[in-house]
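Trainee: Would you be able to build a 3D model of this:
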Amino acid sequence: MRNAEPRLKFIKPMEPVLVLEPPLSDDWLHEIKYDGFRVQLILDWAGARAFTRNGHDWSKRFWPVVAAAEKLKAKSFILDGEMIAPEPDGRPNFHAMHSRMSWNAELLAFVAFDILYLDGADLRVLPAVERKALLWDLVKPAKGIIQYSQHVEGGGAEFHAAADAMGLEGMVSKRRASPYRAGKTDAWVKVKCWDVSDFDLWGIKRQAGAETRALMGRDGRYAGSAALPKGLRERLWQRVKAGKSPPGLPQGVPQGVPNAIAGDDVEWLQPGLVGTVRTLRGEPKLRHATLQGFREKE
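Mentor: Next comes the predicted model:
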């Protein structure tokens, strides 16, 4: 006989706000920022399901995790977490996600970092630190395909430094007393680590009343822009006055520079310059980036 109770529904996830420095007070929990797909696991009387951050049912793609969720000792729950493709050392490999979803889903893992509902009780009003204790009781020892996101309390700067040294994307910090509220909120913040790497330096964008930016590319594609410190700006401007490319994009640069970027206020440089850029790790394009220096391409 079919159960008369309605099935549990997907809940819009809580989203962290990006900040550039970790919170320093002791009323924050700090966790690794896992590089994967945000997933919500739901178990009710009809079985388990897995939903993406936008509420799409991807249970078939994540079937081994869904099967493992049905073995947890609870009648119903809603778990929030990240689906990752872990390497042997446990670090997530985002580039392996798609191939594992298609061919080796049993090599995925779900890292649970919050619990919203358990056996008839809505837990969202509880403090984050209490929700995590209930989550641990449910998923422990959490060494298999369903894992647990460990946290530390306080010491945000030290935690961020450790994540950076390990080559991780960043960290997420949560106020220990915060309830779970859908959407973006500053009760959760994400702090990314920084990368310093080389890009092709294509041009300079100067706008009245706006910051001067260096336009960068990589492998023939537009990668974004970087802030241009005053000393470097003056050196680059001397190069522009000494001779620049004809109007339009430098020869050999393909499509990909947005129309809003490639305007009359851009001075395109002669090809052959490499710029060293400091930028947030794990972003598809340069973000909060700053040009550190430039040199001739070898």
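Trainee: For the rest of this, base every contact and every neighbour count on C-alpha atoms.
Mentor: OK.
Trainee: And stretch 160-169, what's buried?
Mentor: Of all the residues in stretch 160-169, those buried under the rule 16 or more other CA atoms under 10 Å are 160, 163-164, 168-169.
Trainee: ugh, wrong one, I meant stretch 278-294
Mentor: Those would be 278-282, 285-287, 289-292, 294, for stretch 278-294 by 16+ other CA under 10 Å.
Trainee: TSV please, covering these and showing secondary structure and distance to L138.
Mentor: Below are the buried residues of stretch 278-294 laid out as TSV (DSSP: H, G, I helix; E, B strand; the rest coil; distance: CA to CA, whole Å):
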residue	secondary structure	distance to L138
R278	strand	41
T279	strand	38
L280	strand	35
R281	coil	33
G282	coil	31
K285	coil	38
L286	coil	40
R287	coil	38
A289	coil	41
T290	strand	44
L291	strand	47
Q292	strand	48
F294	strand	53
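Trainee: Tell me which two of those residues sit farthest apart.
Mentor: Spatial extent of those (CA to CA) is set by the pair G282 and F294 at 22.5 Å.
Trainee: just to revisit the earlier point, tell me the one among the buried residues of stretch 278-294 nearest to R61.
Mentor: G282 (23.9 Å).
Trainee: To compare against the first, here's the next sequence to fold:
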Amino acid sequence: MTKPPRSKPLLRDTEPPIRSKPRQKRNPAQPQLLFDPMPDRVEPALAQLKAKPPTGNEWSWEVKWDGYRLAVHIEPRGIRILTRGGHDWTHRFPAIEQAARALGPATMIIVGEAVVLDEEGRPDFGLLQQSLGASGRQAGGRASDAVLYAFDLIYFDGHDLRGLEYRSRRHLLEDMLNGPMNGQPDAIRLSETLDAEPAVLLEHVCRLGLEGIVGKHLDRSYRSGRTGDWVKVKCIQSEAFFVIGYEKSAASPAGFGSLVLAAYRGADLVHVGSVGTGFRQAEIIRLRTMLDKLRWKRKQPPLPYSGSADIVWVEPTLIAEIEFRAWTTDGKLRHPSYKGLRERQDNADVFRLD
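Mentor: Here you go, the predicted structure:
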């Protein structure tokens, strides 16, 4: 018996046709073009952090993948893989590039999250960073084993889809990735929607050791920035902080005891505590080498500090992704654990205190 389709096809004869957006002014360099020119880059839509998921049938839920946001541009001239900050990292994701070629010849922009999976099939941010080279400065830096979990389609076959509601874009994405002609390339996979109450889903994904869930409003168009159309609920809080120093370690003279962290408050940096767990030994040595090249050359530390620890201050350049359970009453991270370095090229957001 043939298994019924997971979701209804977008286009049926009995349904009203999809109307195109009003035509905008054409690119002067393409005066005869009949369709929407593919944008060179689209500023990403971002999810707002929520303490608990909203309820209602107007939300679609999926796993929150722990990796790098990418936009894959499939064009007649070739493939471009752009980071959230707009940098071209095509050469750093060769398997995703190859899978994207198999989806042609139609032109499209697929939005998704690049991850590296551990032996149990869970995304591991540390493994992704090892593949890329932690700060982008190592030779090579290719995540050949990375997988893109696609969750949106914002341009397809000459049409800009950003004006369509999310449910329509999602149906097109599902039909394109699961179509009988294309199949689904192994390095580009559909980020499956999860059919259950969001509170139950959150409990389940947390039990599996995943990062959380993301909800997308089915009736909203694609809008860049944190508009509230997309929301995220995390099992464990995870944010990016500046590394502003390290505490020395008597047990490991070539390493350190902990990294000192800072966040923004307005335009100023504020000390939010230290992290001393989550490091592999090789990562400690590598980080110490990087930090010693960034030593603070001024007499005063880079921010107000009232502690008593012996700290070697550094220029606030490196950005670390840190997991933590909560905040203490004095504004410090509770039970922090190091996950890896974020890359400035990926437009990593340093956490801002309210």
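Trainee: Need the TM-score from the superposition.
Mentor: The TM-score (TM-score structural alignment, normalised by the length of structure 1) is 0.66; 228 aligned residues with a CA RMSD of 3.4 Å.
Trainee: is it true that Q130 of structure 2 lies in a helix?
Mentor: Yes: Q130 of structure 2 sits within a helix when classified using DSSP: H, G, I helix; E, B strand; the rest coil.
Trainee: Map it onto structure 1.
Mentor: When structure 1 is aligned by TM-score structural alignment, Q130 of structure 2 is paired with S99.
Trainee: Could you measure from that match over to L108 of structure 1?
Mentor: Computed as CA to CA, to the nearest Å, the S99 of structure 1 to L108 of structure 1 distance reads 10 Å.
Trainee: ditto for P247 of structure 1
Mentor: Counting by CA to CA - P247 of structure 1 and L108 of structure 1 are separated by 49 Å.
Trainee: Need the counterpart of A45 of structure 2 in structure 1.
Mentor: Per TM-score structural alignment, A45 of structure 2 is aligned with M14.
Trainee: thinking that match is in contact with S178, fair?
Mentor: No: judged on CA atoms under 8 Å, M14 of structure 1 makes no contact with S178 at a distance of 11.2 Å.
Trainee: Which one of the buried residues of stretch 278-294 of structure 1 is nearest to S59 of structure 1?
Mentor: So of the buried residues of stretch 278-294 of structure 1, ranked by how close each gets to S59 of structure 1 (CA to CA), first place is G282, at 26.3 Å.
Trainee: Nearest spatial neighbour of the closest one, chain-adjacent residues omitted?
Mentor: Closest residue to G282 of structure 1 apart from its sequence neighbours, by CA to CA, 6 or more residues apart in numbering: E169 at 5.8 Å.
Trainee: Can you tell me what that neighbour aligns to in structure 2?
Mentor: E169 of structure 1 maps onto E211 in structure 2, with residues paired by TM-score structural alignment.
Trainee: Repeat that for D44 of structure 1.
Mentor: So, by TM-score structural alignment, D44 of structure 1 is matched to E75.
Trainee: Name the nearest residue to its match, sequence neighbours excluded.
Mentor: Distances taken as CA to CA, 6+ apart put T107 closest to E75 of structure 2, at 5.1 Å, once the chain neighbours are dropped.
Trainee: go on, I188 of structure 2?
Mentor: Leaving out its chain neighbours, the residue that sits closest to I188 of structure 2 by CA to CA, 6+ apart is L148, at 4.8 Å.
Trainee: I'd say the one you found and A187 touch.
Mentor: Yes: look at L148 of structure 2 against A187 with CA under 8 Å: they come within range, at 6.0 Å.
Trainee: Give me the more crowded residue out of these two.
Mentor: More crowded of L148 of structure 2 and A187, by other CA atoms under 10 Å: L148, with 32 against 20.
Trainee: And that one, how far from V200 of structure 2?
Mentor: 26 Å.
Trainee: go on, L287 of structure 2?
Mentor: Distance from L287 of structure 2 to V200 of structure 2, by CA to CA: 39 Å.
Trainee: More neighbours: which of the two?
Mentor: L287 (19 against 9).
Trainee: which residues of structure 1 does the helix or strand where that one lies align to?
Mentor: Assigned by DSSP states H and E, L287 of structure 2 falls within helix 281-292. Counting by TM-score structural alignment, helix 281-292 of structure 2 lines up with no residues of structure 1.
Trainee: Tell me which other helices or strands the following helix or strand past that helix touches.
Mentor: Proceeding N to C from helix 281-292 of structure 2, the next assigned helix or strand is strand 311-313, under DSSP H and E. Contacts defined by 3 or more CA pairs under 8 Å, 6 or more residues apart in numbering; DSSP states H and E place strand 311-313 of structure 2 against strand 237-247.
Trainee: Would you agree G231 of structure 1 falls within a strand?
Mentor: No: according to three-state DSSP, G231 of structure 1 belongs to no strand; its state is helix.
Trainee: Tell me how many other residues surround it.
Mentor: 9.
Trainee: so where do the strands sit in the stretch 151-298 of structure 1?
Mentor: Along the stretch 151-298 of structure 1, counting by DSSP state E, counting those that start in this stretch, strands occupy 152-153, 170-175, 183-192, 194-205, 213-218, 221-227, 266-268, 273-280, 290-296.
Trainee: Which one, of those, ends up nearest to R61 of structure 1?
Mentor: Nearest to R61 of structure 1 among those is strand 183-192 (25.2 Å), distances taken as CA to CA.
Trainee: packing partners for the closest one?
Mentor: Against strand 183-192 of structure 1 (3+ CA pairs under 8 Å, 6+ apart) you get strand 14-19, strand 170-175.
Trainee: from those, which stretch is densest packed?
Mentor: With neighbours taken as mean count of other CA atoms under 10 Å, those reach their highest mean count in strand 170-175, at a mean of 24.
Trainee: other SSEs contacting that one?
Mentor: Counting by 3+ CA pairs under 8 Å, 6+ apart, strand 170-175 of structure 1 packs on strand 28-32, helix 156-165, strand 183-192.
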